[in-house]
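> Here is a sequence with its predicted model. Questions after.
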Amino acid sequence: MIDFRYHLVSLASVLIALAIGIVLGAGPLKEGISESLNSQVVQLRAEKQDLRTQLDAANSSIDTHQSFDKTVLPAAVAGRLADRTVVVVALPNADSGVTTSSEDTLGAAGASLQGPVQIGEKWTDTSEAASSERAGVATTIAGALGLRTTATGDDLLNDVLGATLLTKVTDATAEPAIPEDRRRASWDALRTAGLVAGDYPSTPGSLAVVIGAPEVKVPTATSTGAQSLPSLAALAGALDAAGTGAVLTAQIDPKATDSTSVIAAARGESALRQRLSTVDDAGSSIGQISIVWALVEQAAGRVGQYGLLSGARAVFPSAG
């Protein structure tokens, strides 16, 4: 059993230590603690001011670059697509900002715009019922359009859309390959089936800009999003074949490691890569210029893969 005097000694020791701490804190140590705290406050204020200066400099740099972009972009594209009709096609989940920017840039390049045409989610629905419905719609429209093709299923549907939106005819005075009344009937049938949306493109284009989604997260190799990408890339390829050329574009995060995109799907298919141009940084001014210059290349029978991602052969096309 512990002696009561032991408790008294322990309590006295605690009280003496507390008293010494109070005396030192209010006396010899007070000045040191105060100086240390003041020094830390001064240092933090200096660091805050330094960060503010860096932020102001960064904002000023961004404003300067944006001002430069706004000045250079119109000059870089001016007149390059004069007398060209370009159809803008937005794939499911396409970035509306990229779509708007692309339309503005194409307009600045002198293009006559048609669209944007929105591709519906039903276009890539993998269910058996949806696939069967698309095949039936495609067969009916293809017959009405008078298409001569051996394609079936979704490949035939892609050809139907291509014939509805585009033509290889470059002479503005020549008759389009498909009469306007048949094109209109095809559009109405596709829209009624929920496959497309938007205003009817009254004039067939010779070139197309196809805008994809920023990226598709792929948790598994068999995910629905991943399975739709090759189909959408094939659609872009069909639009390229139906006209004088096409560019598939999107704004893809170059740092993304757990995702893929329709751009990657197109670049991964050798047959598409050899005839369909792609631009993976459409959200930037350089990307917007690349879209126009790539269309010019397409009209001249050339092809290229541009941007910052794997598969890009150059950051941007040649201005020649």
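In hand now; what should we look at? Numbering: from 1, shown residues only.
> Going by C-alpha atoms from here, please, whenever you check contacts or count neighbours.
OK.
> Which elements pack onto the lengthiest helix in the chain?
In the chain, ranked by residue count with DSSP state H as the criterion, the top helix is helix 28-77. Under the contact criterion of 3 or more CA pairs under 8 Å, 6 or more residues apart in numbering; DSSP states H and E, helix 28-77 touches helix 96-108, helix 285-299.
> Below is an additional structure, to be compared with the one above:
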Amino acid sequence: MIDFRYHLVSIVAIFLALALGIILGSTTLSQSVTKGLQRQTSSLARSNEELRQSQARMEAQLKGDESFARAMGPQLVADRLNGQSVVFVETPGASNDSIEQLSALAKSAGATVTGRVTVQKKFLDDNQTGTIDELATQLRPPAMAFPEGSGPYEKAAAVLASAVVTRDGAMTGREDASAASVLGGFRQAGYVTVSGKPGQHATLAVMIAPSSLYAYEGGDSDNRALLALAAALDGTGRGTVVGGPSTAAQKGGLIAALRDSDTVKSVSSQDTVDTASGQVVTILALQNELSGRSGRYGTGSGVNGYLPSPVPAAGGNG
């Protein structure tokens, strides 16, 4: 006869067997999972090492390309801007290094660098628009008429451009009373500073975009103010290029704003101006501007290519 003790022992045996099965199964599963994870870890380690090696090779290649462009740049641009002159316009937050390097390269291309105009933050202050309007009207050359509907920055841009660039070869290399008055007035008001002799009327202009975005409220209006100046420089002189680092071609940047505006039809842009190769391309873009050809160069969205295609011939400066 099967008694209660038999049932109890059977039940205990069943549970012991179940527990043992779970333990054995878990151990087997754990070993399987562990081995799988070890294989994945080894594979990831190999992939990471390959990526590190690939990155190191790319960095070495980029460093080599930069060294090549830095060393060969003066020869690559030689005689491309013979007989021309260049003025640099520095925006708030622009890289001084880029201007210095581009200035040296422009000289290697045969151009004279007249000087630099540095736009101050005060010029972009929304509270200054009334004063800027009055100052531009006061300093306007007698022969200049503002287009109907011109705002303060369009007026100021036209007046400033008339002081630093020209299409007339007879005006280059000398500063007249009007240019001195304009630059002096904007300087005394705290809107610009100058170095060199930008009033000697260059034929070409390079505007260097900020290295970081104008992220604060009103950044878009600041970009529009600077684009008004770029457009005026281009229209008054023989060509203008806006150059900046890759950040300037991102949303909110000056170059991105340029490429989204009608000004892109006449003003060239270059978004790797902080590199040696980008500086060479900026000189090529200036050369193309002399022939009335504008383009978007670099690596950002909507570019025509890294450099002009076809590359303008050496010595052919329009």
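In hand now; what should we look at? Worth saying up front: this structure is predicted, and the values here are computed from it rather than measured.
> now what about the TM-score between them?
Aligned and superposed, the two chains score 0.74 in TM-score terms (TM-score structural alignment, normalised by the length of structure 2); 263 aligned residues with a CA RMSD of 2.8 Å.
> So which of the helices and strands packed on helix 28-77 of structure 1 is the most surrounded?
Sort the helices and strands packed on helix 28-77 of structure 1 by mean neighbour count, taking mean count of other CA atoms under 10 Å, and helix 285-299 sits at the top with a mean of 24.
> mean shift between it and structure 2?
Mean deviation of helix 285-299 of structure 1 relative to structure 2 after superposition (mean CA distance after the TM-score superposition for structure 1): 1.0 Å.
> Trace that helix over to structure 2 and give me the residue numbers.
Here helix 285-299 of structure 1 aligns to structure 2 at residues 276-290, judged by TM-score structural alignment.
> and what of stretch 15-24 of structure 1?
So stretch 15-24 of structure 1 sits over no part of structure 2, by TM-score structural alignment.
> In contact with Gly239 of structure 2, which residues?
203-205, 233, 267, 286, 289-290, 292 (CA atoms under 8 Å, 6 or more residues apart in numbering).
> Spell out the residue ranges of the helices in the stretch 101-250 of structure 1.
Per DSSP state H, counting those that start in this stretch, the stretch 101-250 of structure 1 carries helices over the ranges 128-145, 153-165, 180-192, 224-242.
> Columns mean neighbour count and distance to Gly198 of structure 1 on top of the ones you listed, output as a markdown table?
Putting the helices of the stretch 101-250 of structure 1 into a markdown table (neighbours: other CA atoms under 10 Å; distance: least, CA to CA, whole Å) gives the following:
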| stretch | mean neighbour count | distance to Gly198 of structure 1 |
| --- | --- | --- |
| helix 128-145 | 16 | 19 |
| helix 153-165 | 24 | 12 |
| helix 180-192 | 18 | 8 |
| helix 224-242 | 22 | 17 |
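> of all those, which lies closest to Ser318 of structure 1?
helix 224-242 (20.4 Å; CA to CA).
> What span of structure 2 is that closest one aligned with?
Residues 218-236 of structure 2 are matched to helix 224-242 of structure 1 when aligned by TM-score structural alignment.
> about what we covered before: need the residues that contact the match of helix 285-299 of structure 1.
Applying CA under 8 Å, 6+ apart, the set of residues contacting stretch 276-290 of structure 2 is 66-67, 69-70, 73, 76-77, 80-81, 101-102, 105-106, 109, 204, 238-241, 243, 268, 270-273, 294-295, 297-298, 306-308, 311-312, 316-318.
> Grab the nearest non-local neighbour of Thr129 of structure 2.
Leaving aside its chain neighbours, Thr129 of structure 2 sits nearest to Pro152 (6.0 Å; criterion: CA to CA, 6 or more residues apart in numbering).
> repeat for Leu227 of structure 2
Of all residues not flanking Leu227 of structure 2 in the chain, Leu258 sits nearest, at 6.7 Å (CA to CA, 6+ apart).
> Same check on Val311 of structure 2?
That would be Leu284: by CA to CA, 6+ apart, it lies 7.4 Å from Val311 of structure 2.
> any idea how far the one you found is from Asp222 of structure 2?
28 Å (CA to CA, to the nearest Å).
> that older thread, now for the helices of the stretch 101-250 of structure 1, which one comes closest to Asp50 of structure 1?
helix 224-242 (45.6 Å).
> What is the closest one packed up against?
Partner elements for helix 224-242 of structure 1 (3+ CA pairs under 8 Å, 6+ apart): helix 153-165, strand 207-211, strand 216-217, strand 245-249, helix 262-267.
> Structure 2: which residue goes with Ser131 of structure 1?
Ser131 of structure 1 maps onto Thr129 in structure 2, by TM-score structural alignment.
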